[in-house]
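Novice: This is a predicted model, with the sequence first.
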Amino acid sequence: MLALADKMFTALSRGDVAVLDEIYHADVKIWHNWDNAEQSREDNLRILSGIPTRYDDFGYDEARCAALEDGFVRQHVIRATIGDKTVNVPTIFRVFVDGGKVRRIEEYLDAGELRKVFA
């Protein structure tokens, strides 16, 4: 589980959708607390592919991950920079894994912090 978590977040930080495409289950759902909506696999991959072009710098700091029987929980601080503005947003991901593939992601963060800095 921890190796899968590392692979996933390395790909996320780079916007590497080829790796995410490989580790996502065919019907993965991504839920966000800020809009209480589930995102499809296709929408998620499209949005994530733009990370390298949207930010001057983007990464995950202070990562802590715990393996669970059915997946993992990862806490980190998203660090994103555009120009002279940088934001640090504490985040938690609960990831459910089935058959070695990511089946569901539940992402908890204060999206208002991102919007406040990058509006």
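Specialist: Thanks, I have the structure now. Numbering: from 1, shown residues only.
Novice: Please make it C-alpha for all contacts and neighbour counts, starting now.
Specialist: Fine.
Novice: What residues sit buried inside the helix or strand harbouring I47?
Specialist: Using DSSP states H and E, I47 sits in helix 41-49. The neighbour-count check on helix 41-49 (16 or more other Cα atoms under 10 Å) flags 41, 44-45, 48-49 as buried.
Novice: Show me what the longest strand belonging to the chain is packed against.
Specialist: As assigned by DSSP state E, the longest strand anywhere in the chain is strand 85-98. Where contact means 3 or more Cα pairs under 8 Å, 6 or more residues apart in numbering; DSSP states H and E, strand 85-98 is packed against strand 71-82, strand 101-109, helix 111-118.
Novice: Point me to the residue sitting farthest from the middle of this structure.
Specialist: Farthest-out residue of the chain from its mean C-alpha position, per Cα atoms, centre = their mean: D84, at 23.4 Å.
Novice: residues touching that residue, list them.
Specialist: Going by Cα atoms under 8 Å, 6 or more residues apart in numbering, D84 touches no other residue.
Novice: Presented hereafter is structure B, for comparison with structure A:
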Amino acid sequence: MSHSELARQLFDAFQAGDANAARKVCSADMIGRQNGGQKMDLDTILHFAVAVKNAAPDFRYEDIVCSETETGFVEEHRVRANFGTHGELDLQVCIVADVREGKIAAIREYFDPTGAAALSKALGRS
């Protein structure tokens, strides 16, 4: 499977809130970071993805541009969701991912945190 196909399967799974589908394309020891912050293990990332989908059933990715690299992929996308009384999410995100042995081994996500205010409120983090 190509690196861009892995990216599609991962983000399609996140968009669907399907942790099992996401787990299939990730290494068991995958690590993620948001804006250079603390490391998150795969279970933490999947829990977060499912919580977001539960808080906003219309959670989706738009304007997707994915480029394969020798060691993984870089994807830029717009994250959109409506959190009802907590507002709307419209966030430009860049993901840099490493792929090892056919699985996503690391993801580094970059975005302007001020744009994620509605998400923080919806998840009770503000």
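Specialist: Yep, it's here. Quick caveat, the model's predicted, so the values are computed rather than measured.
Novice: In contact with the aligned partner of D41 of structure 2 in structure 1, which residues?
Specialist: Alignment note: D41 of structure 2 maps to S40 in structure 1; criterion TM-score structural alignment. Taking Cα under 8 Å, 6+ apart as the contact definition, S40 of structure 1 lies against 27-30.
Novice: distance of S40 of structure 1 from I78 of structure 1?
Specialist: Separation of S40 of structure 1 from I78 of structure 1 (Cα to Cα, to the nearest Å): 22 Å.
Novice: From V117 of structure 1, how far out is the residue farthest from the centre of structure 1?
Specialist: 10 Å.
Novice: returning to what we had before: same list, the helices and strands packed on strand 85-98 of structure 1, but as TSV with distance to D35 of structure 1 and mean neighbour count please.
Specialist: Below are these laid out as TSV (distance: least, Cα to Cα, whole Å; neighbours: other Cα atoms under 10 Å):
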stretch	distance to D35 of structure 1	mean neighbour count
strand 71-82	18	19
strand 101-109	10	19
helix 111-118	9	13
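Novice: I'd like those as TSV, with distance to E22 of structure 1 appended.
Specialist: As requested, those are arranged in TSV below (distance: least, Cα to Cα, whole Å):
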stretch	distance to E22 of structure 1
strand 71-82	17
strand 101-109	8
helix 111-118	27
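Novice: What's S4 of structure 2 aligned with over in structure 1?
Specialist: In structure 1, S4 of structure 2 lands on L2 (TM-score structural alignment).
Novice: Same question for D18 of structure 2.
Specialist: So D18 of structure 2 corresponds to D16, using TM-score structural alignment.
Novice: and the gap between that match and N33 of structure 1?
Specialist: Taken as Cα to Cα, the span from D16 of structure 1 to N33 of structure 1 is 24 Å.
Novice: G99 of structure 1 too?
Specialist: Counting by Cα to Cα, the gap from G99 of structure 1 to N33 of structure 1 is 26 Å.
Novice: So between those two, which is more surrounded?
Specialist: Set G99 of structure 1 next to N33 and count neighbours by other Cα atoms under 10 Å: N33 wins out with 13 against 8.
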